[in-house]
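> curious how this folds, go ahead:
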Amino acid sequence: MVLALHTDTDQDTFPTFCFGAGVFSGAYSPVVEAESHAAVRRALDRGVQLFDTSPYYGESERVLGDALRHAANAYPRQTYRISTKIGRYGLLRRDFDYSAERVRASVAESLRRLGTDYLDIVFCHDVEFVDEEMVLDQALPALFELKDKGVIRMVGISGYPLEVLLRIAEAQAARGRPLDILLSYCHYTLQNTRLAEYTPRFRAAGIRRLLNASPLSMGLLRDADAPAWHPVGAQMREVVAECARLCRERGRHLADLALQYAMAYTGADAIVVGCSTPKEVDCALAQFRATRHTSDVDQELLETVLAVLAPYRDYSWPSPPADA
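Model (predicted):
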């Protein structure tokens, strides 16, 4: 069954669920390629039509490309969309390159790894790490040039600070060619819903499609401890651990509650959810469909968890970090 699509009056459609292949980087758990391939195939079988990756996510592009090639007989290229990124290739500022030359080379490398001759979406990755002039004067013109040649279908930006995303979107719109799409992450979750405030402002800047990524806040909102590299401090980790304990007492998982909460937000066109196994695909899609069609949420538990998280409500950590 194909997942519901957003539809515009111009007959354009857009998937409402995006498979986040960043989990294939190994940053959250070890990668078993056979399971990764099976997860992609299960997603295709269940109607998923959009997959997001990046050169920054380790082997993600290659693993995703291999999985899609293995499924090609049943699912030819035109049956799904691929989203990837340019500009970020490591952890630190020195690992960013937004020059037009590198942008063109990066797109060519992604095409090769993903086994395709076009990309549906290309984002400038984590724009807050570079001078905005580089985004506007180098990277975006190169991407729009590739769009004009048919290599890319949609051009966008991604990043964490909403104010930076908005400033670049407005500046690009003022140049007469608005961005097609924008990806925000960790800003519509149990802990932070600031994306809702910015959504109409993004639309006013000409953004046609908005992706809400990382509903678990990069592995923070789950039963297990957040990854060691996560930017939040010890006190916030303790608060989240208390939320997880409260959920377990009710026979629930914090990650399930967090997914339901984020999936209920319809201001974005699609939600991006990382899935590393077929079981995770099934669980995510079951929650997505249930959330969109019912109000089956433990409201008492939700209110309790939100109250515990209240001291950190709408807190956004610094990005880039001071040591980047």
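> every contact and neighbour count from this point should use C-alpha atoms.
Will do.
> check the gap between the residue of the chain positioned farthest from its centre and residue 243 for me.
Distance from the C-alpha centroid of the chain peaks at residue 249, with 30.5 Å (C-alpha atoms, centre = their mean). Here the distance between residue 249 and residue 243 works out to 10 Å (C-alpha to C-alpha, to the nearest Å).
> following up with a second sequence; could you model it the same way so I can compare the two?
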Amino acid sequence: MTTTTSSQQTVDQTEFKPSELGFGAGALSGTYDKIESHWPVEACREALRGGINVFDTSPYYGLSEFVLGDALETVRDEFPRSSYYIQTKVGRYGFTTKDFDYSAERVTNSVKESMRRLHTDYLDLVLCHDVEFVNFEDVVGPGGALEALFKLKEQGKIKYVGCSAYPLSIMLKIAEHQQAKGQPLDVILSYCHYTLQNTKLAEYTPKFRAAGVKYVANASPLGMALFRDAGPPEWHPAHAELRQAAKECAEYAREQGLNISELASMFSFTGRDTFQLNTTYIGLENKEDVQKALKAWKRVKAREQNLEKTTDLETKVLDKIRELLAPYKDYSWQSPTAKELA
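Down below sits the predicted model:
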């Protein structure tokens, strides 16, 4: 990932070469926090100047596609469409299982809608969103989502096809099925599975690659707000014991003068070096968020190159965090949740 301000900068158009740090644009929807009108443009410009070249969004993320599209359109003079990749999703349009539509017709129309919102005539990556919410055949079968996406890929409307989900086993089943039929997935997007608490993605990535998947990404290094200074939100799908342990981790880090979110982000960024993870997406709302994420990522890279050492204090705090989380190591919560099944 290199820093650039050149308007002539372009990303590789024949091979996906994402930056190690990806821009999670779900945060731009205003669903989590109130977004000031000037934040998205400033955040996108700062990200592109800092070397971030891939943006992740979805129709499910409220106004995210509209807001991201308008922001990228605003910075087009400095950063044309050819200087970044856009990843969006299809299939999920609301909170419960009733709000899913994996039919070929809906998927095709969804891609058209996304292109319109994002002010582009092609999409770099399109993923089936939260595949665990629908039947296996809806994803891989005739008239289903993947069939429609691969057809759009043949037409040049999209470049890479993939899936996203929380349960890793379900994505692996789909990946292996697609490889067996001679049409392997290009991309897998996992979330919350390479964090301080759960590192199962490291175990699954070689399996995905063996199933023909070229690109593996991780999202939500903070575990869906599990690791934040204020402690996890009440709505978090993890059980009460894990939420309490995460809260204690945040409190201990704070008492020692460190920030749990920064520690969690830095841990997740090590995935590139540890198991050849392609990209880690982190939710970014404003310019300051981008700067903090880039700073944390650069510190990780400096340590990998032996230009900076982990401090004794950090080692002490991380050891305590591991101790607090040990009873829940690699625990994965239910997805869909009971509320989402309603």
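> drop the TM-score for these two in here.
Once the chains are overlaid, their TM-score stands at 0.95 when taken by TM-score structural alignment, normalised by the length of structure 1; 321 aligned residues with a C-alpha RMSD of 1.8 Å.
> what's near enough to touch the residue farthest from the centre of structure 1?
Residue 249 of structure 1 sits next to no residue when contact means C-alpha atoms under 8 Å, 6 or more residues apart in numbering.
> over to the one 5 residues further on?
Each residue near residue 254 of structure 1 by C-alpha under 8 Å, 6+ apart is listed here: 221-223, 243-244, 247-248.
> change it to 10 Å
If a contact means C-alpha atoms under 10 Å, 6 or more residues apart in numbering, then residue 254 of structure 1 has 190, 216, 220-224, 240-241, 243-248, 260, 302, 305 as its contacts.
> element containing the aligned partner of residue 104 of structure 1 in structure 2, please.
Matched by TM-score structural alignment, residue 104 of structure 1 corresponds to residue 108 in structure 2. Element membership for residue 108 of structure 2 (DSSP states H and E) is helix 104-117.
> tell me what that helix is packed against?
Contact here means 3 or more C-alpha pairs under 10 Å, 6 or more residues apart in numbering; DSSP states H and E; on that basis helix 104-117 of structure 2 packs against helix 64-74, strand 85-90, strand 123-128, helix 145-154.
> could you measure from the spatially most central residue of structure 1 over to residue 105 of structure 1?
The centroid of structure 1 falls nearest to residue 213 when counting by C-alpha atoms, centre = their mean (3.3 Å). Going from residue 213 of structure 1 to residue 105 of structure 1 by C-alpha to C-alpha gives 26 Å.
> what's the answer for residue 297 of structure 1, then?
Distance of residue 297 of structure 1 to residue 105 of structure 1, given as C-alpha to C-alpha: 46 Å.
> now for the residue farthest from the centre of structure 1: what does it line up with in structure 2?
In structure 2, residue 249 of structure 1 lands on residue 255 (TM-score structural alignment).
> quick check: that match vs residue 228 of structure 2, distance?
Relative to residue 228 of structure 2, residue 255 of structure 2 is positioned 14 Å away (C-alpha to C-alpha).
> between those two, which contacts overlap?
Contacts common to residue 255 of structure 2 and residue 228, judged by C-alpha under 10 Å, 6+ apart, are residue 249.
> what sits against the equivalent of residue 26 of structure 1 over in structure 2?
Taking TM-score structural alignment, residue 26 of structure 1 has residue 30 as its aligned residue in structure 2. Neighbouring residues of residue 30 of structure 2 by C-alpha under 10 Å, 6+ apart: 36, 61-64, 67, 285.
> quick one, longest strand in structure 2?
strand 158-165 (DSSP state E).
> tell me the angle of it relative to helix 104-117?
Per axes from the mean of the first three to the mean of the last three C-alpha atoms, to 10 degrees, the angle that strand 158-165 of structure 2 makes with helix 104-117 is 110 degrees.
> to what extent does strand 158-165 of structure 2 diverge from structure 1 after superposition?
Aligned to structure 1 and superposed, strand 158-165 of structure 2 gives a mean residue distance of 0.3 Å (mean C-alpha distance after the TM-score superposition for structure 1).
> any idea of the angle whichever helix or strand comes after that strand forms with helix 145-154?
Going down the chain from strand 158-165 of structure 2, the next helix or strand is helix 168-180, by DSSP H and E. Per the same axes, to 10 degrees, the angle that helix 168-180 of structure 2 makes with helix 145-154 is 50 degrees.
> who touches helix 168-180 of structure 2?
Helix 168-180 of structure 2 is contacted by residues 130-132, 136-137, 139-140, 146, 162-165, 182-191, 193, 200-201, 204-205, 207-213, 332 when judged by C-alpha under 10 Å, 6+ apart.
> and it, which residues are buried?
Using 16 or more other C-alpha atoms under 10 Å as the burial criterion, the residues of helix 168-180 of structure 2 that qualify are 168, 170-172, 174-178.
> ditto for stretch 262-274 of structure 2
262-272.
> counterpart of residue 140 of structure 1 in structure 2?
The pairwise alignment with structure 2 assigns residue 140 of structure 1 to residue 146, based on TM-score structural alignment.
> swap in residue 46 of structure 1?
Under TM-score structural alignment, residue 46 of structure 1 pairs with residue 50 in structure 2.
> over to residue 93 of structure 1?
Checking TM-score structural alignment: residue 93 of structure 1 goes with residue 97.
> give the contact list for its match.
132-134, 336, 339-342.
> thanks again, I'm all set now.
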